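Q: The sequence and its predicted three-dimensional model are supplied below.
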Amino acid sequence: MRNRWLILPQPDPDKAQKLAKELEFPMEITGLLLKRGVSTFEEARTFFKPSLDHLHDPFLLKDMNIAVERIEKAINNNEKILIYGDYDVDGTTSVAMMYLFINSFYKHIDYYIPDRYEEGYGISYQGIDFASSNGFSLIIALDCGIKEKDKISYAKDKNIDFIVCDHHLPDEALPEAVAILDPQRPDCSYPYKFLSGCGVGFKLIQALSTKKHIPSNDIYPYLDLVAISIAADIVPITGENRILAAFGLQQLLENPRVGLKVFLPKETREAFSINNIVFGIAPKINAAGRISHASNAVKLLITTNDIEARKIYTQINELNNERRELDANITSEAIQEIIKTGQTSTYSTIVFNRNWHKGVIGIVASRLIEEYYRPTLVFTEGKNKDLVASARSVTGFDIYKTLEQTSEYLEQFGGHMYAAGLSIKKENFLPFKEKFESVVKETIKESQRTPTIEIDEEISLSIINKRFFKLISYFAPFGPANLRPVFLARNVHFGGDYRLMGKDRSHLKIIVFQDSIKNSFEAIAFKMGHLLPKFEKYPFDMVFTLYENYWQGKTFYQLQIKDVKFYKD
C-alpha cells in the first residue's frame, strides 16, 4: 500500500532565523521548535530542560480541597479506604501508585480491579457490593467514574462515598461523588487538560503530600508509574505530561521499583524511550487483564520482593505470549473472512467469529487497519449471546460519530474518535453492517483512505552531523503531539554496502548519500529487504527519522527510513 506524503506547513522563516540566531541552532531545528509553540529563548530553555518546579499547583483542580479533606477525615476516623481502578495500564498503574502512597502512612486500605469479562469497563455494581460487604466507606476511583452516575448513586445508598479521579470527557450531569477531579470538567480551570488517569491520581498525591508535609522528593519516585500510564494511554506528550514523562523515564532507568525492574533490559539502557514502554512494557501489563485478571499487574507493581516480582512477571509474560499467539491466529482468520465475504475493496471492514477472544479483538482491529487501512470493527460473541465489538479508525475519520449514526442497531457503545466498543443483538448484525458501510462510504474523504506520512521538513543530508543528532534527541520524550521529527531528502543514492537482517531477511541496512559518498550515513529500512534491487539501481526520495543507538557503551548515529519513492519506479 503506497503512502501519501504530506509536507506540513512551515513556520515563518524570519521567526525561524531570529530564533536560530538567539539559540545558535540551525534553522531546521528552530523550525521544529516553532511548530511546537516554542518561539523564545526562555521557552526553548524550558522545553529542552523540563523541570519539576514547573508542575502546576494540584489545588488548581476543582474539588481538590474537598478530596483531600475527605481522605483526611477517613484517616482520622479509621475508615476503610478502597482504591478502585480500571483493568488497563492506566488503571493498574494508578491503583498501584495510590495504594503504595496511602499505604505508606495508613493501613486500613485495599484495592479492587474489575474483571474485564464479568464486570466490564469502569465502576461495577459487584465492586460496590464488595466494598459494602467488607466495610469500606470511601472509594477512590482512578481512570474511571466520570460517567458512572447510577453506580455512584447506588454506592451512596450504601453509605459509601466516592472520590473520582478521571481524565475522560464528562456528561452534562456529573455523578454524586464527594469530589470529582477531572481537568476535562467544563467548570475546572486547571491549566493542563490532557493528564492521564494516573496523572490525575498523582496530582491528588501531590495535594495530600502538601497537607501532610511530605517532602516532594518522597513522591517523585512514583513518576515511573505515571510515565508508563502516559505512554500506554497515548495522551499528548506536551506541557505537564512532558515533564512527568521525562522524569518518570529517568526514575525508571535510574531507580525503578522492583515490579518494573523485571521489564527492563539488563544491558545499558540509554536509548530507553516512550516507544519501549508502548511496545515492550504496556502490552505485557495489559495482557494480565486481557487473558486473566488485571489484579496480577497491580500485585507486580506494588511488590518489594524480587522473587515474587520475577514469579508474577513470568506469569504475565506467558499470558502476553498467549495474547500474541491469539492475536496472530485471529488476525489471520479475520483476513480470510474479509476475502471470503468480499470485503477486500469496501470502505469499511466488519468481521465476526463467535469463538474469537474478546480480550484481543481491539488489537486485531488495529492489525487489520495496517493491512487494509479503513475503519474496522471486529465482533465476537459476549457472555449473554449478544455480539460485542472493538472499533478502530484511520487518521482523521471519526468512528464514534459513525456509530452514533447507526445507533438504532446498537445496544450500547462508547469511546472516542479513533477507538470505541459496542454491543449489538445478533439479529441486527447484518443490517448494522450494511448501514455502517453506507455511512462510511458517504462520509469518508478520499485522502482518509490512504495512509499519510506527515513530513516536518525537507532537508539536505549535508546538515546532519553529531550536533544535529544530539539536538534532535533533546526534543524527547517523543509521543503524541511531540512526535519524533520526520524529514524528507531528495535524490538520495545507495552507497554500495548493505546487509539483510531479521529471521526472514526482510529488513535492510544500507549506506546512503546525497551529493558525496564522503558524507554518507547508515540507514535502516524495516520490511524493505525486497527493495534492494531498486536501491542498487535507482536514485530515490527518502522519508526518514534520526536515531541515536547505543551498543556496548558506544553511540551510533543512524537514519531510519520510513518510506521511499524511486525515480524510475
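A: All right, it came through fine.

Q: From here on, just use CA atoms for contacts and neighbour counts.
A: Noted.

Q: For the biggest strand by length in the chain, which residues meet the burial criterion?
A: Secondary structure of the chain per DSSP state E: the longest strand is strand 487-501. Going by neighbour count (16 or more other Cα atoms under 10 Å), the buried part of strand 487-501 is 487-495, 498, 500-501.

Q: With stretch 454-463 instead?
A: 454-458, 461.

Q: another structure for you, compare them:
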Amino acid sequence: MTPKQLHAQDFGFVLGPRINAAGRMDNMCIGIECLLTEDWSTAQRLAQELEQLNRTRRHVEGEMRAQADSIVQTLATETDIEVDENTSDSGDDLITQEVNTQFATTHKTSHTDTRSIILYQDDWHQGVIGIVAGRLKESHYLPSIVFAPADTEQTGEDDAIKGSARSIAGVHIRDAIEQVAERQPDLISHFGGHAMAAGLTLKRRNFEPFVDAFNEVMAQMDDDVFAEQKFTDGPLQAGDFSLWFAEHLADASIWGHGFAPPIFDGVFEVLSFKILKDKHLKLSLRYPDVQYPIEAICFNFDNDAWDYRAKKVHLLFQLDINEWNGKQSLQLMVKDLAVVEQG
C-alpha cells in the first residue's frame, strides 16, 4: 500500500491498534519510539515488535470476549429460569450472582429488561478491558463495564480492580458513575471519563455493591433509552453497487463522530453462504438489475441466529472495498440483517 492509498480508517483501524498495543500489553514507549525514529531499520524492528504485541492483544481479547459472552449467556439463562419460577412475585428486580475463585460477576435484570452488563474476573488483563466492554456494548446495546485486577498477583478483597466503561446514546456513563459516587462515597476510589466512555477504580470487595448501585441509577432511566434505533440512508440503485461509488465514498474522508458514514439497506436474494472461523457470516447475494453476485460479510455474527433456509434477507450495510492478492472487489459490510423469506 502506498501513502496515496491510505484512508482515515487505515489510521484508525490498522495503524492505531498496533501503536496502542504497546501500551496495552507492554510499554507505550515502543510505539512512540517507532513514530519518532529517523532510522529505517530501527523503525522496521519496532514495527515488528508492535505487530507481535498486537497479535498477543488480539489473542487475549478474543479469549476474554469468549469468556464474557459465556458469562452473559449463562446469567441470562439463569435469570430466565428464575423469572419463570417467580411469575407470581410483585415485580421487584431479580439479582443473579455467581462468584468463585475464577470469576466474580454480577448481572441484574428486571422481569423484562436488562439495563447493564458489568463483569469481573481475577485473571483478566486490564490492557484490553475497554475493547471488551466496547464489544459487549455493541453486541447487546447496553452500558457495559469490564473490570480486571490492577495487579493480577494481588486479588484480595482489599486489592484494587480497574474498570473500563462504554455506553450507549442517552446514558452519560461518567455522570452515571458520579451519581453512584455521590450516593455511596466509599465505593469508588476514583473515576473519570465522558459521555460514552469512562474508567474507574475500586476495591474488589466493592464490586457487587457497585453493580447494585449502578443498576439503581439505570433503573431510573426511561425504557426508550435502551431500545436501539438503527437508521438508514435508504436503498441504493443498481448502478451504485460499484467500486467507483465505494471509492468515492471512502475518498470523501469526512466521516466520523457526529457525521456517520452512509449506511444503506435493501432486500437481497441469498445465492450462497459460508460460516468463517465459526463467527463470521459470508454471503453471496443477488440484487435486482445487478448483473453479478454481490459479496457481503457480517463479522462476529451469532451463528445460532442464522436460518440456513434463508432465501431473501433484508440488510443494513455499508459499502466497502475488499483487497486480496492485489485485486479489489466490492463488499458489503453488514451491520444488521433479517431473514424475510425462507427456501
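A: Yes, it's here. Please read these numbers as outputs of a predicted model, since none were measured by experiment.

Q: Out of the buried residues of stretch 454-463 of structure 1, which is nearest to Leu387 of structure 1?
A: Glu454 (36.8 Å; Cα to Cα).

Q: Aligned to the closest one, what sits in structure 2?
A: In structure 2, Glu454 of structure 1 lines up with Phe231, judged by TM-score structural alignment.

Q: leaving aside the residues next to it on the chain, what's closest to that match?
A: Leaving aside its sequence neighbours, Phe231 of structure 2 sits nearest to Ile263 (Cα to Cα, 6 or more residues apart in numbering; 7.7 Å).

Q: residues touching the one you found, list them.
A: Going by Cα atoms under 8 Å, 6 or more residues apart in numbering, Ile263 of structure 2 touches 231-234, 316-319.

Q: again, only using 10 Å
A: Going by Cα atoms under 10 Å, 6 or more residues apart in numbering, Ile263 of structure 2 touches 230-235, 316-319, 333-335.

Q: Against which helices or strands is the longest strand of structure 1 packed?
A: strand 4-7, strand 452-455, strand 457-458, strand 507-513, strand 520-525, helix 532-537, strand 540-551, strand 554-566 (3 or more Cα pairs under 10 Å, 6 or more residues apart in numbering; DSSP states H and E).

Q: can you list the ones you listed in CSV and add distance to Thr92 of structure 1?
A: Formatted as CSV, those follow (distance: least, Cα to Cα, whole Å):
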stretch, distance to Thr92 of structure 1
strand 4-7, 38
strand 452-455, 33
strand 457-458, 39
strand 507-513, 36
strand 520-525, 36
helix 532-537, 45
strand 540-551, 31
strand 554-566, 34
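
Q: right, and those - which one's nearest Glu442 of structure 1?
A: Among these, strand 452-455 comes nearest to Glu442 of structure 1, with 20.7 Å by Cα to Cα.

Q: which strands and helices sit next to the closest one?
A: strand 4-7, strand 487-501, strand 540-551.

Q: how big is the angle separating the second one from strand 507-513?
A: With axes from the mean of the first three to the mean of the last three Cα atoms, to 10 degrees defining the directions, strand 487-501 of structure 1 sits at 130 degrees from strand 507-513.

Q: roughly how far is strand 487-501 of structure 1 from the heart of the chain?
A: The chain centroid and the centroid of strand 487-501 of structure 1 are separated by 31 Å under Cα atoms, centre = their mean, to the nearest Å.

Q: What of stretch 296-306 of structure 2?
A: Distance, centroid of stretch 296-306 of structure 2 to centroid of chain: 14 Å (Cα atoms, centre = their mean).

Q: Just want the most central residue of structure 2.
A: Arg135 (1.7 Å; Cα atoms, centre = their mean).

Q: My read is that that residue contacts Ile117, right?
A: No. Arg135 of structure 2 is beyond contact range of Ile117, at 11.3 Å (criterion: Cα atoms under 10 Å).

Q: can you list residues touching both of those two?
A: In contact with both Arg135 of structure 2 and Ile117: 141, 144, using Cα under 10 Å, 6+ apart.

Q: Show me where structure 2 has its helices.
A: 8-10, 16-25, 29-36, 40-85, 129-140, 173-183, 207-219, 243-252 (DSSP state H).

Q: In TSV: those, plus distance to Cys298 of structure 2.
A: What follows is the helices of structure 2, written out as TSV (distance: least, Cα to Cα, whole Å):
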stretch	distance to Cys298 of structure 2
helix 8-10	18
helix 16-25	21
helix 29-36	31
helix 40-85	17
helix 129-140	13
helix 173-183	28
helix 207-219	31
helix 243-252	18
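
Q: What's the match for Glu308 of structure 1 in structure 2?
A: Glu308 of structure 1 maps onto Thr42 in structure 2, by TM-score structural alignment.

Q: likewise Leu19 of structure 1?
A: Aligned counterpart of Leu19 of structure 1 in structure 2: none (TM-score structural alignment).

Q: Nearest spatial neighbour of Leu19 of structure 1, chain-adjacent residues omitted?
A: Leu19 of structure 1 sits nearest to Thr30 (Cα to Cα, 6+ apart), 6.3 Å away.

Q: Next: Gly127 of structure 2.
A: Once flanking residues are discounted, Gly127 of structure 2 sits nearest to Arg24: 4.2 Å by Cα to Cα, 6+ apart.

Q: Just give me the neighbour total for the residue mapped onto the one you found from structure 1.
A: With the correspondence set by TM-score structural alignment, Arg24 of structure 2 lines up against Arg290 in structure 1. When neighbours are defined as other Cα atoms under 10 Å, Arg290 of structure 1 has 23 of them.

Q: surely Ala294 of structure 1 meets Ile312?
A: No. Using Cα under 10 Å, Ala294 of structure 1 is not in contact with Ile312; the gap is 11.7 Å.

Q: out of the two, which sits in the more crowded spot?
A: Neighbours were tallied for Ala294 of structure 1 and for Ile312 using other Cα under 10 Å; the higher tally belongs to Ala294 (27 against 19).

Q: Find the nearest non-adjacent residue to that one, please.
A: Distance criterion Cα to Cα, 6+ apart; nearest residue to Ala294 of structure 1, sequence neighbours excluded, is Ala288 at 4.8 Å.

Q: I'd like to check which residues are in contact with that neighbour.
A: Counted by Cα under 10 Å, 6+ apart, Ala288 of structure 1 has contacts 87-89, 294-298, 313, 315-320, 323.
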